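*Asks:* need coordinates for the following:
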Amino acid sequence: MILVTGMYNVFYESGKVLVENAPQLSNQYVVFTQAAIDKVTPGFGNLFVAFALLFFVFTTLMAYYYYAETSIVYLFGKKRWGSFGVWGLRVLIVIAVFYGSIKQATLAWQLGDIGVGLMAWINLVAIFLLFPKTIRSLKDYEQQKKKGLDPVFDPEKLNIKKADFWEKK
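*Replies:* Below is the predicted model:
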C-alpha cells in the first residue's frame, strides 16, 4: 500500500535522501502507513494504525505470555518452582506493560527487537540440535513412500527418545 500510493522516502545510510516522494514525512517511518491510508481514505489512517497496533500488541503479548508460561511449567513442573515462576512471570508482564505505556516507544521497540533476536537465536540452536533427527525422519519417510506405503512415523525405529506422543497405547 505504501508503495502503490507513493507515500515513502528512501535514504542512504548516511541520511542523505535517495528518493523523496513524501517530503512532509521526512524520515518518520511510522507514519508512512498512516499517510498511505489517508491518501486512499482521508482521515482514516491514524485510526486504522491505532487499532491495528492495539490488536497486534494485545495478541503478541498474549502469545508471548502463553509461550513463557508453558515453558516455565514444562521446565519446572507445576509444583513449587513452577508456581513461583508463573507468578513471577505474571508480575513481570504487568510491570512491563505499565512501563511500556509510560515510556517512549523507542525503548519498547528496542526491547522488543532484543527479545525477538533472543528467541530467534534460541530457535536456531534448537533447529541445529534437532537436525540429525529431522534428516533421519525425512529419509525414513522417503523410503516408505518409495515402497508405496502410507508413511507411518515410528520413533523407536529412528532411535528418537521421549517421543511417546506417537506411540500406540
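
*Asks:* from here on, contacts and neighbour counts on C-alpha atoms
*Replies:* Noted.

*Asks:* against which helices or strands is the helix ranked longest in the chain packed?
*Replies:* With secondary structure taken from DSSP state H, the chain has its longest helix at helix 105-146. Applying 3 or more Cα pairs under 8 Å, 6 or more residues apart in numbering; DSSP states H and E, we find helix 105-146 packed against no helix or strand.

*Asks:* can you show me the helices along this structure?
*Replies:* 2-5, 31-40, 45-76, 80-102, 105-146.

*Asks:* now the longest helix of the chain against helix 80-102, angle please.
*Replies:* With axes from the mean of the first three to the mean of the last three Cα atoms, to 10 degrees defining the directions, helix 105-146 sits at 130 degrees from helix 80-102.

*Asks:* now mean neighbour count and distance to Phe11 too, for the helices of the chain, in TSV please.
*Replies:* Output for the helices of the chain, formatted as TSV (neighbours: other Cα atoms under 10 Å; distance: least, Cα to Cα, whole Å):
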stretch	mean neighbour count	distance to Phe11
helix 2-5	12	15
helix 31-40	19	14
helix 45-76	14	23
helix 80-102	13	29
helix 105-146	13	20
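
*Asks:* right, and those helices - which one's nearest Val17?
*Replies:* Taking Cα to Cα, helix 31-40 is the member of those nearest to Val17, at 15.7 Å.

*Asks:* to compare with the earlier structure, here is another sequence to fold:
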Amino acid sequence: MTTPPPSPATDWLRLDQQICFSLNAASRAFGGVYRVLLKELGLTYPQYLVMLVLWEHGELPVKKLGEHLRLDSGTLSPLLKRLETAGLVHRERSAQDERSVTVRPTEEGLALREQAAEVPRRIATATGLNLKEIQDLRARLDHLTRALDSTY
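*Replies:* Coordinates of the predicted model:
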C-alpha cells in the first residue's frame, strides 16, 4: 500500500515552501532593478555597496570595509581596483603596516553621491512597499541574518 503524498501546505520539501528560494528570488529581482538604475551611474551593485560605505565612513582600511560589506579581501580587491581605475576611489598602503591598505573616495567619487541620491527612492517605489513596511522588512531580515550567523 502506498502512502498518499503530503498536502502542498505541509510538504516542506516543495520549492514554494523554501524561504531560501523566496529570498533568492527577491534578491535576483532586486539585482535586476539595481542593474538598470546603477547603469546610469556607471556602477555595478557591489561597487555601489562599496561607495555607500565610503560615503558614510570616508577613509577606511580595506579590512574594515570588508567587515561592513561582509566580503573578504579576495572579493573586495578586484572591486576596489576597478573603482580606482574609474577614478572613484584611491587606495594607499599604510606606512605603519605594509599589510594594511586604506581606501577613500576621490573628489569624483564624492560627487557621484549626488547622482546616486535618487537610487533609494526609486528602489522604494519599485518595491510597492511604504516606508514603514520597508523598515519592518529590513529589521526582520537583519534579525534573520543575526540568527543564521549565530547558528553555524
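
*Asks:* TM between them?
*Replies:* Remark: TM-score between the superposed chains equals 0.25 [TM-score structural alignment, normalised by the length of structure 2]; 75 aligned residues with a Cα RMSD of 5.7 Å.

*Asks:* adding distance to Val17 of structure 1, write the helices of structure 1 out as TSV.
*Replies:* Output for these, formatted as TSV (distance: least, Cα to Cα, whole Å):
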stretch	distance to Val17 of structure 1
helix 2-5	17
helix 31-40	16
helix 45-76	25
helix 80-102	32
helix 105-146	23
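
*Asks:* ok, the spatially most central residue of structure 2 - contacts?
*Replies:* The centroid of structure 2 falls nearest to Leu49 when counting by Cα atoms, centre = their mean (5.4 Å). For Leu49 of structure 2, the contacting residues are Leu69, by Cα atoms under 8 Å, 6 or more residues apart in numbering.

*Asks:* tell me where structure 2 has helices.
*Replies:* 19-39, 45-57, 62-69, 73-85, 107-116, 119-127, 131-151.

*Asks:* how far off helix 73-85 does the third one point, in degrees?
*Replies:* Orientation note: helix 62-69 of structure 2 sits at an angle of 100 degrees relative to helix 73-85 (the same axes, to 10 degrees).

*Asks:* so which bits of helix 62-69 of structure 2 are buried?
*Replies:* Along helix 62-69 of structure 2, these residues count as buried under the neighbour rule (16 or more other Cα atoms under 10 Å): Val62, Lys63, Leu65, Gly66.

*Asks:* of these, just say which sits nearest to Thr75 of structure 2.
*Replies:* So of these, ranked by how close each gets to Thr75 of structure 2 (Cα to Cα), first place is Gly66, at 8.9 Å.

*Asks:* surely that closest one touches Ser77?
*Replies:* No - between Gly66 of structure 2 and Ser77 there is no contact under Cα atoms under 8 Å: 9.7 Å.

*Asks:* what's the closest of the helices of structure 1 to Val19 of structure 1?
*Replies:* Closest to Val19 of structure 1 of those is helix 2-5 (Cα to Cα; 12.1 Å).

*Asks:* what is that closest one packed up against?
*Replies:* Looks like helix 2-5 of structure 1 contacts helix 31-40 (3+ Cα pairs under 8 Å, 6+ apart).

*Asks:* from Phe58 of structure 1, how far out is the closest residue to Thr5 of structure 1 other than its chain neighbours?
*Replies:* Excluding its sequence neighbours, the residue lying closest to Thr5 of structure 1 (Cα to Cα, 6 or more residues apart in numbering) is Ala36, at 5.8 Å. For Ala36 of structure 1, the distance to Phe58 of structure 1 (Cα to Cα, to the nearest Å) stands at 24 Å.
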